[in-house]
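Asker: any chance you can model this:
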Amino acid sequence: MKNNEILDRTRTMVIDSIAQNMILYGITPSAGRLYGLLFYSDKPLTLDEMKEELGMSKTSMSNSVRSLLDLNMVEKVWVKGERKDLYTIKEDWYQCFFDFFTIKWRSAITTNSSTMEKSIAQLKELIADPMTSEETRESALLDIQKLEDRIDYYDWQNRLIDSFETKDILNFIPIEKKEE
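Answerer: Model (predicted):
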């Protein structure tokens, strides 16, 4: 096997692996292949270049780029004399992880907390209603306790996310490995 074939095969293996794991990020494997392509590219690429290399439709390519931009995993770059938009990956993988983690988790926490707080308010109204049976009132009180406990958990998650945004987490888990 020729050296360049080995090089291509190892790159394909990594790109395929990245593509499969992009599901964890809530994006499609095709966006993962695009990310892998940009990872190995020695220069920023246009949508047309990426489309040609991956054989994806322009719409699919645009959607994939937009998903990666929204997660702060790629960025649009300017190159003198180039009229078309160019894209490259963000090289700081740690910051990409922080951005992804904070964007996705903060959104989920906000949605869940808001729903639970509305539920608690409705349950309190139910408890206060003189027509509510004692059995229903007791169930509502138990539900309120469960929801308040979960909201406390979300508060902890928000503080964890804050530590990613401020990078305080790095005081506990530094990027560089400690010498043993």
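
Asker: use CA for all of it now, contacts and neighbours both
Answerer: Will do.

Asker: buried stuff in the helix or strand hosting L141?
Answerer: In the assignment (DSSP states H and E), L141 maps to helix 134-166. Judged by neighbour count using 16 or more other CA atoms under 10 Å, the buried positions of helix 134-166 are 137, 140-141, 144, 147-148, 151, 154, 158, 161, 163-164.

Asker: helices or strands up against it?
Answerer: With contacts defined as 3 or more CA pairs under 8 Å, 6 or more residues apart in numbering; DSSP states H and E, helix 134-166 has these neighbours: helix 93-128.

Asker: and the angle for the helix it packs on with helix 134-166?
Answerer: Angle, helix 93-128 to helix 134-166, by axes from the mean of the first three to the mean of the last three CA atoms, to 10 degrees: 160 degrees.

Asker: mind listing what's buried in helix 93-128?
Answerer: Within helix 93-128, the residues scored as buried using 16+ other CA under 10 Å are 95-102, 105-106, 109, 113, 116, 119-120, 123, 126-127.

Asker: and the end-to-end length of stretch 51-65?
Answerer: Stretch 51-65 has its terminal residues 11 Å apart, counting by CA to CA, to the nearest Å.

Asker: to compare against the first, here's another:
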Amino acid sequence: MTSSDKLHEAEAKIAEAKDIVTNSISETLDHYGIAPSIGRLYGTLYFEDKALTLDEMKEELGMSKPSMSTGVRKLQDIKMVHKVWQRGTRKDLYKAEKNFFKSFIQFFCIRWEREVEENFEAIEHSEKQLLEVINDEELPQHIREEAEKCYQQIHESRAYYQWLDKLVESFRSGEIFSYIPMEKEEK
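Answerer: Predicted structure coming up:
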């Protein structure tokens, strides 16, 4: 085998390894509601050493510029991609967050915080309405009992959302890592 053949074979192996991991990232993000194309975009940025413009990403992935822009915005929202500034460049540049621990924390904390907030609002609103029914002595007893039963079920769900809120705080503060340490994989 010539050195040129060996070089081409090595380049093909590198490209295949990147494709395998990019596809895996894409499938994983799909499990969490992120479109596969956005997952491939993240995977592509993950393997780049330099920040890329939307045009460069478009070239690499063959996606339309509006799709690319939407994908980058989604990745920015979940803190997996950051806009970076480079002297002398007018176009926006983007770079992937390569620390998976940080990405995990950002991604899940954002979603869990949204879940806690939405559900606490729903619980408070529902409890208020149910208390009005429970306390209305003009209503039949069976209706008031139904409201009381429903109120108790809803009220008991608060414990879960309080726990989830504490879990988010343990991730944000880093306390979780005293129980489950971050360990780097040895080569």
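
Asker: out of the buried residues of helix 134-166 of structure 1, which is nearest to P44 of structure 1?
Answerer: P44 of structure 1 lies nearest to F164 out of the buried residues of helix 134-166 of structure 1, by CA to CA, at 28.3 Å.

Asker: quick check, that closest one in contact with T102.
Answerer: Yes - with contact defined as CA atoms under 8 Å, F164 of structure 1 and T102 form a contacting pair (7.2 Å).

Asker: and the gap between the aligned residue in structure 1 for Y160 of structure 2 and K104 of structure 1?
Answerer: Counting by TM-score structural alignment, Y160 of structure 2 lines up with Y153 in structure 1. The spacing between Y153 of structure 1 and K104 of structure 1, counted by CA to CA, is 17 Å.

Asker: with D85 of structure 1 instead?
Answerer: To K104 of structure 1, D85 of structure 1 is 26 Å away according to CA to CA.

Asker: mind checking which residue lies nearest the centre of structure 1?
Answerer: With distances taken as CA atoms, centre = their mean, F100 lies nearest the centre of structure 1, 3.6 Å away.

Asker: how close does the aligned residue in structure 2 for that residue get to F101 of structure 2?
Answerer: Using TM-score structural alignment as the criterion, the counterpart of F100 of structure 1 in structure 2 is F107. Using CA to CA, we find F107 of structure 2 at a distance of 10 Å from F101 of structure 2.

Asker: before we move on, back to that, so how far is R159 of structure 1 from the match of Y160 of structure 2?
Answerer: Taking CA to CA, one finds Y153 of structure 1 at 10 Å from R159 of structure 1.

Asker: for K118 of structure 1, same thing?
Answerer: 22 Å.

Asker: equivalent analysis for S62 of structure 1, please.
Answerer: For S62 of structure 1, the distance to R159 of structure 1 (CA to CA) stands at 35 Å.

Asker: same question, N72 of structure 1
Answerer: 21 Å.
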